[in-house]
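> here is my input; please provide its structure:
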Amino acid sequence: MRDPAQPCNKRDPGSGCAAVRGFNRLHAIFGQTDEGPKSPFTCIAVHPSDMAVAMAALDAAIVIESGRGARRIAFDDLHRLPGNDPSRDTNLAPDDLIVAIELPAFHGRSHYLKVRDRASYAYGLVSSAITVEMDGDQIARARIALGGIAHKPWRLPAAEAMLAGERPSEDLFRRAAAAGLEGARTYPMNGYKPELARVLVARGLAETTGLEPLQGAAGTAFAASVGGIAGVREVA
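As a prediction, the model looks like this:
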């Protein structure tokens, strides 16, 4: 998408997708459309935002106004997968205007964790936003959203379901992360992403629940760990 000399259905609808058989190290492992490099529907691009991933984990709602009146939608319904129109990032109509973002009351702990090639001027290879609400020593509710793996912020409902009612443990977090990443579809250059995502989810859950020290400034909505890495090798 960044190279204007290469075909890209998102940038130039109908031109095809160079990444699907080319340089795809940064691309999607969930929710992509792959009908071959010449198809007008193929798109394996990822959503690069950090804020949107955090909003997904907080179950935000979007208030929209247009000539047809006002409406309120769940944040998960704002962004879309490529489907049959990779050029569209959201489900907004041309005359829609976002006038408010609503966040439900939250009394738990949260954490944002991101890994990228360098510590600045680089999108996250994978990022994770995690919220946890406790009931005594048990997890009442956990919400997990990932960035850098799909065309939209990607929730992990299977992992969230496994955590509810359980006591925090490293084994539980590893199993939940593995369940959440089942079904990933990788490409020759991004086979590292499922394992990297599993590590981020397990570590983020451990830090959010207190099994490991939470990185970042206290009192922020999302304490954050953001770092750069020299390189990533694929883990078998």
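
> CA atoms for contacts and neighbours, from now on please.
OK.

> tell me which element residue 174 falls in.
helix 170-180 (DSSP states H and E).

> sorry, slip of the keys, the one I care about is residue 190.
Going by DSSP H and E, residue 190 is not in any helix or strand.

> on that earlier part again, and the helix holding residue 174, what does it pack onto?
Helix 170-180 sits against helix 157-163, helix 193-209, with contacts defined as 3 or more Cα pairs under 8 Å, 6 or more residues apart in numbering; DSSP states H and E.

> and that helix with helix 193-209, angle?
If you take axes from the mean of the first three to the mean of the last three Cα atoms, to 10 degrees, helix 170-180 sits at 140 degrees to helix 193-209.

> got a list of what residue 92 touches?
Counting by Cα atoms under 8 Å, 6 or more residues apart in numbering, residue 92 makes contact with residue 78.

> Proceed likewise with the subsequent sequence, for comparison:
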Amino acid sequence: GKRSIRFGDFHKLPENTPQLDNNLAHSELITGIDLPARGFKDHYSYLKLRDRSSYSFALVSVASAFDIEDGLIKEARIALGGVAHKPWRIREAEEFLLNKTPERKHFETAAQILLHGAVGFEHNLFKIDLAKRAVVRNCLMALKPDTQRPGAKPSL
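Take a look at the predicted model:
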């Protein structure tokens, strides 16, 4: 048979089954991914921070995308990777940005909201501050995605 799973429901937290990363049933197979026709074609970015270039796993990664009209953010998406068992989004952080100008001070507040209540352990406490700074940097990068192409000069 066929079934669809919303992306937000695909990954799961460990709870009582830490050996399971997702909500696929035994023997289920992903055969396709449907993306919405409306995208964030003008303002988007992905940033992956690693311990060393030889490691592929991110200490922290951030994906951000914005729809901006008349100088104001009309829609926002920010997701963190490498900080939780599943991609980390907090809708309140995205909602905070609505109808605000896309600037550092607003991205800093959104990062605070996104990581409010985050708890680290002795060996990874640094990730909370790293994630906040990565969110701000990535949101600024999303304002000019052309600067992220190979050979482009950053304009942050």
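
> care to give me the TM-score?
Overlay of the two chains. TM-score (TM-score structural alignment, normalised by the length of structure 2): 0.88; 150 aligned residues with a Cα RMSD of 2.0 Å.

> what's the most buried one of the helices and strands packed on helix 170-180 of structure 1?
Across those, averaging neighbours per residue (mean count of other Cα atoms under 10 Å) puts helix 193-209 on top, at a mean of 23.

> what range in structure 2 does that one sit on?
Under the alignment (TM-score structural alignment), helix 193-209 of structure 1 falls on residues 127-143 in structure 2.

> how many neighbours does residue 62 of structure 2 have?
Per other Cα atoms under 10 Å, the neighbour tally for residue 62 of structure 2 reads 25.

> that one corresponds to which position in structure 1?
Checking TM-score structural alignment: residue 62 of structure 2 goes with residue 128.

> how is the residue nearest in space to the middle of structure 2 assigned, secondary-structure-wise?
Closest residue to the average C-alpha location of structure 2: residue 79 at 1.8 Å, with Cα atoms, centre = their mean. Per DSSP: H, G, I helix; E, B strand; the rest coil, the local secondary structure of residue 79 of structure 2 is strand.

> measure it to residue 61 of structure 2 for me?
8 Å (Cα to Cα, to the nearest Å).

> residue 112 of structure 2 - how many residues pack around it?
20.

> likewise the one 10 residues further on?
A count of nearby residues for residue 122 of structure 2, using other Cα under 10 Å, gives 6.

> next, it: secondary structure please.
Residue 122 of structure 2 ends up coil, using three-state DSSP.

> quick one, strands of structure 1?
Under the criterion DSSP state E, structure 1 contains strands at 61-66, 69-74, 97-102, 109-116, 126-135, 138-147, 154-155, 223-228.

> among these, which is nearest residue 80 of structure 1?
When those are ranked by distance to residue 80 of structure 1, counting by Cα to Cα, first place goes to strand 154-155 at 10.5 Å.

> mean distance, that closest one to its aligned residues in structure 2?
In this overlay with structure 2, the average offset of strand 154-155 of structure 1 from its partner residues is 1.1 Å by mean Cα distance after the TM-score superposition for structure 1.

> what range does that strand cover in structure 2?
Mapped onto structure 2 using TM-score structural alignment, strand 154-155 of structure 1 spans residues 88-89.

> picking that back up, format the helices and strands packed on helix 170-180 of structure 1 as TSV; extra columns: distance to residue 114 of structure 1.
TSV is the format used below for those (distance: least, Cα to Cα, whole Å):
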stretch	distance to residue 114 of structure 1
helix 157-163	19
helix 193-209	8
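
> any idea which of those helices gets closest to residue 170 of structure 1?
Per Cα to Cα, nearest to residue 170 of structure 1 of those: helix 193-209, 6.9 Å.

> so how far does the closest one sit from its counterpart in structure 2?
Averaged out, helix 193-209 of structure 1 is 0.8 Å away (mean Cα distance after the TM-score superposition for structure 1).

> got the angle between that helix and strand 126-135?
Helix 193-209 of structure 1 and strand 126-135 meet at an angle of 30 degrees, taking the same axes, to 10 degrees as the criterion.

> and stretch 117-137 of structure 2, end to end?
21 Å.

> identify the residues contacting that stretch?
Contacts for stretch 117-137 of structure 2 (Cα under 8 Å, 6+ apart): 47, 59-62, 78, 80, 83, 104, 107-108, 111-112, 115.

> mind listing what's buried in stretch 52-60 of structure 2?
Neighbour-count burial for stretch 52-60 of structure 2, counted by 16 or more other Cα atoms under 10 Å, picks out 58, 59, 60.

> please state the offset of that stretch from the chain centre?
For stretch 52-60 of structure 2, the separation from the chain centroid amounts to 16 Å (computed by Cα atoms, centre = their mean, to the nearest Å).

> what of stretch 160-168 of structure 1?
For stretch 160-168 of structure 1, the distance to the chain centre is 20 Å (Cα atoms, centre = their mean).

> burial count for residue 102 of structure 2?
Using other Cα under 10 Å, residue 102 of structure 2 has 19 neighbouring residues.

> indicate which one of the helices and strands packed on helix 170-180 of structure 1 is closest to residue 98 of structure 1.
Closest approach to residue 98 of structure 1 among those (Cα to Cα): helix 157-163, 26.5 Å.
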